[in-house]
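> Mind looking at a prediction? Sequence and model below.
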Amino acid sequence: MIRTPASGGDFGRLRTEFALPESFGPEVLAEAEAAVLSARAEGREDATDLPFVTIDPPGAKDLDQAMVVERTAGGFRVHYAIADLAAFVPPGGALDHEARRRGQTLYLPDGNVPLHPTVLSEGAASLLPGEIRAAVLWTIDVDAAGEPVATHVRRALVRSTEQLDYESVQASLDAGTPHPSVAALPELGRLRRELAVQRGAVELQLPEQEISGNPDGGWALARRPRTAVDAWNAEISLLTGMAAAQIMIEARVGVLRTLPPPEPDAVEWLRRSASVVGVAWPAGLGVSEFLSSLDPEQPSSMAIFADTTRLLRGAGYTSFDGSMPALTTHAGIGGAYAHVTAPIRRLVDRFGTEVCLAVTAGREVPSWVREALAEVPLQMSASDSLAARVERACIDQVEAWVLAERVGREFTAVVLRAEETRAEILVENPPVMAKCTGSNFPEGERIGVRLTAVDVDKRKVSFERV
């Protein structure tokens, strides 16, 4: 980890550049406050006896999900409580309109730009420990092989007993002292991971850059540690999203997260990339099986994962009502999938959840949900694009701050992609993704590079091969 000097700066200029909203209007805040005061518990199942826990990054306050994973005689039972935002957002009101405009929460190192006012996102709607909360409760029974056999969705009251984080859960599992509510998570998580490979799911395991503040006012840049718990936790969300997609498809109404199958040329390109870096790809082994066999810490694997992004192009949102779309699956997941597990942070989840609640209860999908289905794909695509650009700009800015006083120094880097006179590299310490000039770049190998220039204002860093 390398830190910026205390004068590293904040992200105010970036917020201005992307025209990010600074606050909510008074009518939105008033509606949110009124929704908190008028929230009712009638008509909800009382599930407060279930010992739910949340697993989130340390310090998180916008807690969408809480879980209990149980072993059963035939396999597992997953209780997955999701924050019930529809209980606080009147359709067609100021709060609804503003959420549709924003699309999702944007995360910046110096503070979030939330989808909903914090009185909801970090207060009344958040599944904070010790608090009774309105939730949409998914109960999914899974057989001994990890396949779902029954799904029950309803509104409920829940209470999280403890707020956990990934590293502490991993440490407790490694020590043999897991929290009882997630003691069965590793076994189920592994089964679901195996099924994902069998489905042909494609997972990128490129190193993730993480920004954090430090006491002197600067910023720290490091590689985010990836634990097995991260993957197992994600599998619970994916299990729920796939169950939601099946409900929507059978009812012929809903909104799916979709991704077309990769073009044959993209797969061939990946095979050539594996050959270039000297990694054997056995005949008959599918893409998912091959990628799952790689050690993500090896430089050659990093180069292959960088090229795997070619297989995951064209993701979008597909809504339908009556007639089925041509594409209903997500190639990266290996099946049909819908977003329903993060409504505090993502707009589309609120509408997808309402579809599932109505269909499973034998009711008509509300008209305000049907009306929204036509617009939500464009709203989400726009917010996804903005979120990606903001995240990249934040990382670029911190990279420039971190390296500003190190021009002329040499570093070790992994070559991810190579062209004739330049390459895309991953500097290992600090973890910086950048372009590098030179020649004869060996993909998937470590090389020496020299930092030649840093432009803090333009968020640009330049390297050359030593």
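Cool, got the structure. Residues are numbered from 1 along each chain as shown.
> Could you use CA atoms for every contact and neighbour count after this?
Will do.
> continuing past the top helix by length along the chain, what's the next helix or strand?
Longest helix in the chain by number of residues (criterion: DSSP state H): helix 376-403. Tracing the chain past helix 376-403, the next element assigned as helix or strand by DSSP states H and E is strand 410-418.
> A further structure is provided below for comparison with the first:
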Amino acid sequence: MPHPRVVLAPTDADVPQGSLEALRDRFEAVRAELDLSLEYPADALAEAQQVAASPPSLPERDETDLPFFTIDPPGSMDLDQAMHLERDGDGHRIRYAIADVPAFVVPGGALDRVTRERGQTVYCPDVRVPLHPEVLSEDAASLLPDVVRPAFVWDLRLDGEGVITAAEVHRAMVRSVERLDYDTVQAAVDAGTDDDRFLMLREIGRRRIAQEKARGGASLPMPEQQVRQREDGGFSLEFRPPVAAEEWNAQISLATGMAAATMMVDAGIGILRTMPAPTEDALARFRRAARGLGVEWPEGQSYGDLVRALDRTDPRHLALIHEATTLFRGAGYTAFDGPAPDEREHAAVAAPYAHVTAPLRRLVDRFALVVCEAVSRGDQVPDEIRAALPGVPELMAASDRLARSAERACADATEAALLHGREGETLRAVVVDHAEKGMDVQLVDVPVLARVTGERAALGSEVEVRLERADVAAGQVVLVRA
């Protein structure tokens, strides 16, 4: 019997006007429950204002003649990365400028203390809880267009297949000449642009994706659920698939992270982003799930190639994507000073990898960048960085847990706000996962993922559920089998 085909949720849905006040109250309550303060400590804020006006450590090298450009979500002000691309024979040369946060943070100062406590920027739908004060993250340290900024400039050489043949990093003053967003770049490419920057970005991205496949890397096409604040002050819940330009851009960041990891491993000091390979038992369970859902998995095909080809609009594939999350667990940070750790790879990248491209928003990148720049220069890693490295993994683990909790709680509240007032309605859903006391479903008509208690149905099957309760203040949706 052919499997039924259903049309899954639209890309977004607006929260009804009558639920907005309760939703905003819930966002504030989530931050209070998690002790996420929007107020920056006075001593750290004063220090940030001082160093923004007079940075204590600016690079002497000047690369402001290179026309860097940035690609970020629309409206972003905390711009960590800017790029300059050029052809190099049948390959490419990438200059990737990363915000020089260490130029502003004095080791042992108040700003250093608070950023270690915070770990990363936490994004709530209505506000951000920033790692750094806005005077730095959205101004003095941000790679905004038409201003001169300090940066760590990664200089990467790629051959005609997209393989990195050389990599170094140095500090320099740079200038971005244009701020772009993913949709603008994608639209230009789709329209047949002759802007060689965009054409090179596509070439590099495609070549790096081919390299990822060849390494056995895996990219999980999980529908990304996002709560977005609209210009009118309302909120939308959406499943947002990335456009190709976003993936091409991500490949440049991944290439930089891989180059950084190799540099640190060779030097015997640094901090890696690691994730263990899936166990044989996990792969066996995933293969059984694929078989049960009728998804063909040819012998010899890697799990990475399989999940990369899954279709988020097919209920069976969607269920298998959710099952695949069990293969992508255990990510963490591994610091070392001496021989590199035995477990040094990130399984999804299928290579050693490090976070070095988002220092405005993530603490670990600040330390890793300083390590790499010292190694590239052939110098000793500063003592204060060496001393700090062992404690960074736990700081990041704690902030990761906090960020995930905030994101999930805000999404739960938005789901409740979206469904509030529809209690008693019967809704169509697709079963995407099994839980201990029920199952997880994705609603067909709205972008909501929720738990249904009681009797399970087959993965990938369409079921009808009844909305019993949508409590915005508790961030809770209660569904039962219809």
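Received, thanks. Predicted model only: the values in this text are computed from it and were never measured.
> before we move on, back to that, can you name the residues of the second structure that the longest helix of the first structure overlays?
With TM-score structural alignment applied, helix 376-403 of the first structure matches the range 392-419 in the second structure.
> now stretch 70-87 of the first structure
The alignment of stretch 70-87 of the first structure onto the second structure (TM-score structural alignment) spans residues 86-103.
> distance between the ends of that stretch?
End-to-end distance for stretch 86-103 of the second structure: 28 Å, by CA to CA, to the nearest Å.
> Show me which parts of that stretch are buried, residue by residue.
Within stretch 86-103 of the second structure, the residues scored as buried using 16 or more other CA atoms under 10 Å are 87, 91-103.
> What of stretch 341-353 of the first structure?
Applying a neighbour-count criterion of 16+ other CA under 10 Å, one finds 341-353 buried in stretch 341-353 of the first structure.
> for stretch 179-198 of the first structure, same thing?
Buried, per 16+ other CA under 10 Å, within stretch 179-198 of the first structure: 181-186, 188-197.
> Which stretch of the second structure is the longest strand along the first structure matched to in the alignment?
In the first structure, with assignment by DSSP state E, the single longest strand is strand 148-164. Taken onto the second structure by TM-score structural alignment, strand 148-164 of the first structure occupies residues 164-180 there.
> for stretch 287-297 of the first structure, same thing?
Under TM-score structural alignment, stretch 287-297 of the first structure corresponds to residues 303-313 of the second structure.
> Please compute how far the matching stretch lies from its chain's middle.
Distance of stretch 303-313 of the second structure from its chain centroid, counting by CA atoms, centre = their mean, to the nearest Å, is 19 Å.
> what's the first-to-last distance across it?
Taking CA to CA, the first and last residues of stretch 303-313 of the second structure lie 19 Å apart.
> Please spell out which residues along that stretch are buried.
Using 16+ other CA under 10 Å as the burial criterion, the residues of stretch 303-313 of the second structure that qualify are 303, 304, 305, 306, 307, 308, 310, 312.
> Tell me how far the first one lies from residue 467 of the second structure.
If I follow you right, that is residue 303 of the second structure. 36 Å.
> and residue 279 of the first structure, how many neighbours does it have?
Using other CA atoms under 10 Å, residue 279 of the first structure has 16 neighbouring residues.
> List just the nearest of the buried residues of stretch 179-198 of the first structure to residue 400 of the first structure.
residue 193 (37.1 Å; CA to CA).
> I'd guessed the closest one sits against residue 235; true?
Yes: between residue 193 of the first structure and residue 235 there is a contact at 7.2 Å, judged by CA atoms under 8 Å.
> if we can go back for a sec, have a look at how far, on average, the longest strand of the first structure is from the second structure.
Compared with the second structure after fitting, strand 148-164 of the first structure deviates on average by 0.9 Å (mean CA distance after the TM-score superposition for the first structure).
> just checking, what packs against that strand?
If contacts are counted by 3 or more CA pairs under 8 Å, 6 or more residues apart in numbering; DSSP states H and E, strand 148-164 of the first structure sits against strand 45-46, strand 52-55, strand 132-143, helix 348-360.
> between that strand and helix 348-360, how big is the angle?
For strand 148-164 of the first structure against helix 348-360, the angle by axes from the mean of the first three to the mean of the last three CA atoms, to 10 degrees is 140 degrees.
> Measure how strand 148-164 of the first structure sits relative to strand 132-143, angle-wise.
Using the same axes, to 10 degrees: strand 148-164 of the first structure against strand 132-143 is 140 degrees.
> Can you name the element that comes right after strand 148-164 of the first structure?
Beyond strand 148-164 of the first structure toward the C-terminal end (DSSP H and E), the next one is helix 166-174.
> Trace the following helix or strand past that following helix over to the second structure and give me the residue numbers.
Downstream of helix 166-174 of the first structure, the next assigned helix or strand under DSSP H and E is helix 185-199. Counting by TM-score structural alignment, helix 185-199 of the first structure pairs with residues 201-215 of the second structure.
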